[in-house]
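> Generate a structure from the sequence data that follows.
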Amino acid sequence: MSSNEDQETNGTAFMNAEWSHKVIAIISAMLVVIITIGSVYLFFDQRSFAREPMTPFTQANKVILPNYYKENMVFQQGKTITIQGKTSPNGTLTATLQSKTEQSSQTSSADDKGRFEIALPAPPAQLKAYTFTISSGNKVLRQIKHAYVGNVFLAAGQSNMEVNYYDYYNTESEERANLGNAADVTDLPAPINDTHVYFLVTDHQSSEQTQDNLPLREYNSDSWLPANTVNADYLGYLPQYFAEQLRSNSPKIPIGIIQTAWGGTEIARHMAGGDIYNNHVAPLKMFNIAGILWYQGEQDGMSDDMALAYQYNFSTLIQQYRKLFDNSQLPFLYVQLARFPGNDDWAKVRQAQFVVATNVDGKDGTAMTVSLDTDKGTNGIIHPLGKEILAQRMASQWKAINNNRTVPSGPLAQKAVSRHRGQVAEITFREDTANGLNVRRPNYSKNATSKNLSRATDESLTGFEVAGSDSVYHSAEAVIQDDTISVFSDAVDDIRQVRYLWSANPECDTLLYNSYHLPASPFTLSVLNDES
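Purely as a prediction, here's the structure:
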């Protein structure tokens, strides 16, 4: 072998050796990095497990849910879906809402008595159905093939919330009992036809003990019903038209209605511990909703004792319902009593409803709808017409609350102060309700709608009365001065009390409105002696 060949061979061997050393060094460095990262990972992973030990999987073989978990049910959008029920002791459950484009899933374990709670993030609202599944491992324990995410409302109270075609006007005898000579079925609003409004209706069954299930009507035994032409007659006029208003504004969001109203019932039965509350409201604990619709008080207006207790009871009920649904700002929309022949107890309930409305600032989610101008002249019957008008007003209030806007309300009197040595009472109103005070003439004809319900007039404002120290009331003149009203009467030199439309069945040619074209609530106020 030549010397050149020897040098070439030695050079190649040297280069191979040098390359081998470099490869070994690189591999060694990589191993150090891998080991270091692995050690750090294991360190933090072990700390994580030390803080939150993994719950072992336990196969569950059954699941029991509240009976309102049915086909076509609606879950509240934008809120965690809290699912409560019973299963096998310590059983591991997974709840899933899934459609072709969206999915939400969460796993939890029951306690040793089988009670469980799953907090499932709500997927987006949509018209297309989700499939709701509860499984344990690979075993499906319960499945609802058509479940929806939208806005859900509780429709509660008495018969003016409950009144529908099926229960109140379906036969000639029912029609006469509920309409008398004031109207006939052709004057009733046509039911809605919307397959994206789903509802449940409770039966007239109560319980002395708190229950987990609702006493559902037979037609809701299998599912929430869509409010189409076949089924809408089962749903109250007010809640179905409320749903229609929201659907017209947001057509891609389904609506769910849980109607628990029960005619002829006093408020105490609807409060926590009451026999209606126990099985109509308590079973809904932690089931998130978008708001409460309330129309009640007629029964309490039949007795002086119940009427005087109404303000306390009503304020307490609102707090109780918000606590049950774990939402201190839950929208609570209610209707003030309509006109109806009766005594002062009816007016006292209206006053209680007025005080509840004035005790909030318009920003806590509580809103009252005045109904004095909505009955289309049927104020002689306990279930007057005009529910679609009330629904429109309540829907406008809910939309304002939901969008953090000022809630539309009629003028709410706040204070009456003595002026001109007691000869005049100056009435001020809650600030957000005092803009554009004006006099309007209500339309009490059968063809009244939200658009033609009242018209401007140059006539005087009527319905005010004042009293002196003798507590004898006299008719009074009232003059609008910007955002206040001055009230006076030649019959009273020193005004101590002022009231407006203080009657169970006020008959007035003109009413006080504001810039929302909403009427003022009836009220009575003591006059403060404050010339300053």
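> alpha carbons only for contacts and neighbour counts from here, please
Will do.
> Centre of the chain to the longest strand along the chain, how far?
For the chain, the strand with the greatest residue count under DSSP state E is strand 139-157. Relative to its parent chain, strand 139-157 has a centroid offset of 16 Å by C-alpha atoms, centre = their mean, to the nearest Å.
> list the buried ones in that strand?
Buried residues in strand 139-157, counted by 16 or more other C-alpha atoms under 10 Å: 140-157.
> now the strands for the stretch 1-150 of the chain?
Assigned by DSSP state E, counting those that start in this stretch, the strands in the stretch 1-150 of the chain fall at 63-64, 74-76, 81-87, 92-98, 103-109, 115-120, 126-136, 139-157.
> Which elements pack onto the longest strand of the chain?
strand 74-76, strand 126-136, strand 255-259, strand 291-295 (3 or more C-alpha pairs under 8 Å, 6 or more residues apart in numbering; DSSP states H and E).
> Could I get the ones you listed in TSV, plus columns for distance to Leu216 and mean neighbour count?
TSV is the format used below for the helices and strands packed on strand 139-157 (distance: least, C-alpha to C-alpha, whole Å; neighbours: other C-alpha atoms under 10 Å):
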stretch	distance to Leu216	mean neighbour count
strand 74-76	16	27
strand 126-136	21	20
strand 255-259	10	28
strand 291-295	19	23
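> Just send those strands back as CSV, with distance to Met271 too.
Below are those laid out as CSV (distance: least, C-alpha to C-alpha, whole Å):
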stretch, distance to Met271
strand 74-76, 24
strand 126-136, 32
strand 255-259, 16
strand 291-295, 13
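> Need the strands of the stretch 1-150 of the chain in TSV (columns: distance to Arg496).
As requested, those are exported to TSV (distance: least, C-alpha to C-alpha, whole Å):
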stretch	distance to Arg496
strand 63-64	62
strand 74-76	50
strand 81-87	53
strand 92-98	62
strand 103-109	62
strand 115-120	57
strand 126-136	57
strand 139-157	36
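> which one of the ones you listed lies closest to Asn193?
Of all the strands of the stretch 1-150 of the chain, it is strand 126-136 that lies closest to Asn193, at 15.5 Å by C-alpha to C-alpha.
> which helices and strands does that closest one pack with?
Partner elements for strand 126-136 (3+ C-alpha pairs under 8 Å, 6+ apart): strand 92-98, strand 139-157.
> TSV for the ones you listed, including distance to Gly11?
Shown next, in TSV, are the helices and strands packed on strand 126-136 (distance: least, C-alpha to C-alpha, whole Å):
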stretch	distance to Gly11
strand 92-98	68
strand 139-157	69
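> Next, the second sequence, to be compared with the first:
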Amino acid sequence: MNIVRILICYLFLFPTGSFAAVVDSLRIADALQSNMVIQQNRPFKVWGKADPGGKVGIHADWLPAPTEVYADANGNFMGIIPVPKVEKGDFTPHRMGVTAGDEQVELSNLLIGDVWICSGQSNMQFSVREMKGAEQVISTADQPHIRLLNVALNFSETPLENFKGSWQTCSPESVAGFSAVGYSFGKKLLDNLNIPIGLVFTGIGASSVQAYIPKADLAADTMLNRVYLQPYLADPKSTEPVDGGFSFEKVMRPYLLYNAMVHPLINLSIKGVVWYQGEANHLERASYVRATQTMINSWRRDFSQGQLPFYYVQIAPFFHDKEDPALAFDAYFREAQEKIATLNNTYMVSTLDVGEARDLHPKNKKPVGERLAAVALNRAYNQLDVVYQGPVVDEVEVAGSTAYVSFKPETLGTGLQTNDGQSPQFFYVAGDDRVFYPAKAHIEGSRIVVESNNVTRIAAVRYAFFNYPVTNLENKESFPALPFRTDTWEEE
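Predicted coordinates:
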């Protein structure tokens, strides 16, 4: 095809003049907008409304010819077009158009790259303007190859197709109100992959995991139905009309956030999901594990894009207004969170070392996002030289009043260290009486030696196993050691 024919074809697909005029019957989905990132190397759905039975043409400047589909009897249409794999450094702006009769909608300034959904409660919602080092982050956030979409808060008793929110080019102005964890995650991906990154935040502070699970999936699981769904359906609030306004009670209700803030996105092609949630459910154990794994499976099913990567964050240390190391309900919850990762293609990152014991919303969010990105680089992008794990206990050998803690070799990186040059903190030991005492610990090669003058025969070792430990033990790549306990004693 010579240059004249290319020009003629382009003018046919994208006529000059205003292309995105107000239209009567043609409407494309809210997720599809100018400035968005289109997921590379994956079939891309284009859906919306048109005249029932009418022909709809879908044009993209990377396709040689338009794709044509027909709206059904209700006026719904969906076309699927191929999207090429993007090469490193390719930030070419693209255009896509949809036509129906004499109506036309154009999307411009599109990039082809990878799209990640960022979801959860307040520590994921926590904005860039609130984070540690915000001024520096914002001043350098002129990143036109990152695109941001904030899905507006809403609730619905039934699944919705529409939402409010607009795709924006990342700039100091647009990034300030975006998720600090999400942006830190996307920025590290951009820096390492050199491809466009799209970030979609859909979540709200104080929200519970059950709020993000479809009603039918809650009903189908005996435990989830009993713990979450039936208590809500028995509450008179379940019969009241639901509006879009925030309340701490409403964000705990089952399935309403899924219907309003996840379901409208399920036709969008994505690369994966990053998730930071748990504080709202922190007194739960087995039901939370079941609920989160059910949520992951339901999202994977509804997005219909295979076993999507799902990387999540363990809750940060917090003292709950009580400085008592005997209080360990959050530690048991962190232990439960680890079990979520028994589901395939999931992984948990720790924040114990960057938390703030007296602040439920620690401000040091950059390491959290970057750790999620390290997981993605290694596991989703096959950069196997990228370290993404902190030390995970493998074996504990006991000799009287001394314990030797070994870690899984693949989690050690290039070795153990502490981030402050001091001895490792927050090791506790107990004898058969189950009374725990603080223990001394030091690094010996690739293991930790733990000793106590209070216990003559160690029966159990615990590390960072209480509500609010801000830890210093890590590998030399600065990934913190995960909390653990060697006992199986029941939680009091």
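> now the helices for the stretch 301-450 of structure 1?
304-324, 344-358, 387-402 (DSSP state H, counting those that start in this stretch).
> give me the stretch of structure 2 that the longest helix anywhere in structure 1 matches.
Secondary structure of structure 1 read by DSSP state H shows that its longest helix is helix 3-51. Alignment of helix 3-51 of structure 1 against structure 2: no match, by TM-score structural alignment.
> Can you report how many residues lie near the counterpart of Asp353 of structure 2 in structure 1?
Mapped onto structure 1 by TM-score structural alignment, Asp353 of structure 2 lines up with Asp373. Using other C-alpha atoms under 10 Å, Asp373 of structure 1 has 24 other residues around it.
> Could you do Leu97 of structure 1 as well?
Neighbour count for Leu97 of structure 1, taken as other C-alpha under 10 Å: 25.
> Relative to Val289 of structure 2, how far out is the aligned residue in structure 2 for it?
Aligned counterpart of Leu97 of structure 1 in structure 2: Ala60 (TM-score structural alignment). To Val289 of structure 2, Ala60 of structure 2 is 42 Å away according to C-alpha to C-alpha, to the nearest Å.
> Same check on Ser25 of structure 2?
For Ser25 of structure 2, the distance to Val289 of structure 2 - C-alpha to C-alpha - is 45 Å.
> The two: which has the busier surroundings?
Using other C-alpha under 10 Å, the more surrounded residue of Ser25 of structure 2 and Val289 is Val289, with 20 against 13.
> Settle this for me: that one is touching Lys339, isn't it.
Yes: under the criterion of C-alpha atoms under 8 Å, Val289 of structure 2 makes contact with Lys339 at 6.7 Å.
> What's the separation between the closest residue to the match of Asp353 of structure 2 other than its chain neighbours and Leu200 of structure 1?
Sequence neighbours aside, Pro442 is the residue nearest to Asp373 of structure 1 in space, at 5.9 Å (criterion: C-alpha to C-alpha, 6 or more residues apart in numbering). Applying C-alpha to C-alpha, the value for Pro442 of structure 1 to Leu200 of structure 1 is 35 Å.
> Likewise for Ala129 of structure 1?
18 Å.
> again, but for Asp184 of structure 1
From Asp184 of structure 1 to Leu200 of structure 1 the distance is 27 Å (C-alpha to C-alpha).
> Of these two, which one has the most company?
For the pair Asp184 of structure 1 and Leu200, the greater number of neighbours falls to Leu200 (25 against 14), based on other C-alpha under 10 Å.
> Quick one: map the more buried one onto structure 2.
In structure 2, the residue matched to Leu200 of structure 1 (TM-score structural alignment) is Leu149.
> before we move on, what about Pro254 of structure 1?
Aligned by TM-score structural alignment, Pro254 of structure 1 pairs with Pro196 of structure 2.
> which ones are touching that match?
Residues in contact with Pro196 of structure 2 (C-alpha atoms under 8 Å, 6 or more residues apart in numbering) are 37, 91, 111-114, 145-147, 190.
> For Lys164 of structure 2, state which of those is nearest.
Lys164 of structure 2 has its nearest neighbour among the contacts of Pro196 of structure 2 in Arg147, at 16.3 Å by C-alpha to C-alpha.
> What is the burial count for that closest one?
So Arg147 of structure 2, with other C-alpha under 10 Å, has 26 neighbours.
> Now the strand or helix carrying it: buried residues?
Assigned by DSSP states H and E, Arg147 of structure 2 falls within strand 143-150. For strand 143-150 of structure 2, burial by neighbour count (16+ other C-alpha under 10 Å) applies to 145-150.
> And that strand, what does it pack against?
Contacts defined by 3+ C-alpha pairs under 8 Å, 6+ apart place strand 143-150 of structure 2 against strand 167-170, helix 180-193, strand 197-201.
> would CSV of those with distance to Pro480 of structure 2 be doable?
CSV is the format used below for those (distance: least, C-alpha to C-alpha, whole Å):
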stretch, distance to Pro480 of structure 2
strand 167-170, 30
helix 180-193, 17
strand 197-201, 26
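> from those, which stretch is densest packed?
Neighbour counts (mean count of other C-alpha atoms under 10 Å) averaged over each of those peak at strand 197-201, with a mean of 27.
> Report the mean deviation for that strand after fitting onto structure 1.
On superposition with structure 1, the mean distance recorded for strand 197-201 of structure 2 (mean C-alpha distance after the TM-score superposition for structure 1) is 1.3 Å.
> rewinding a little: got the contact list for whichever helix or strand comes after the longest strand of structure 1?
Sequence order places helix 159-162 as the next helix or strand after strand 139-157 of structure 1, per DSSP H and E. For helix 159-162 of structure 1, the external contacting residues (C-alpha under 8 Å, 6+ apart) are 155-156, 235-239, 259-264, 294-296, 383.
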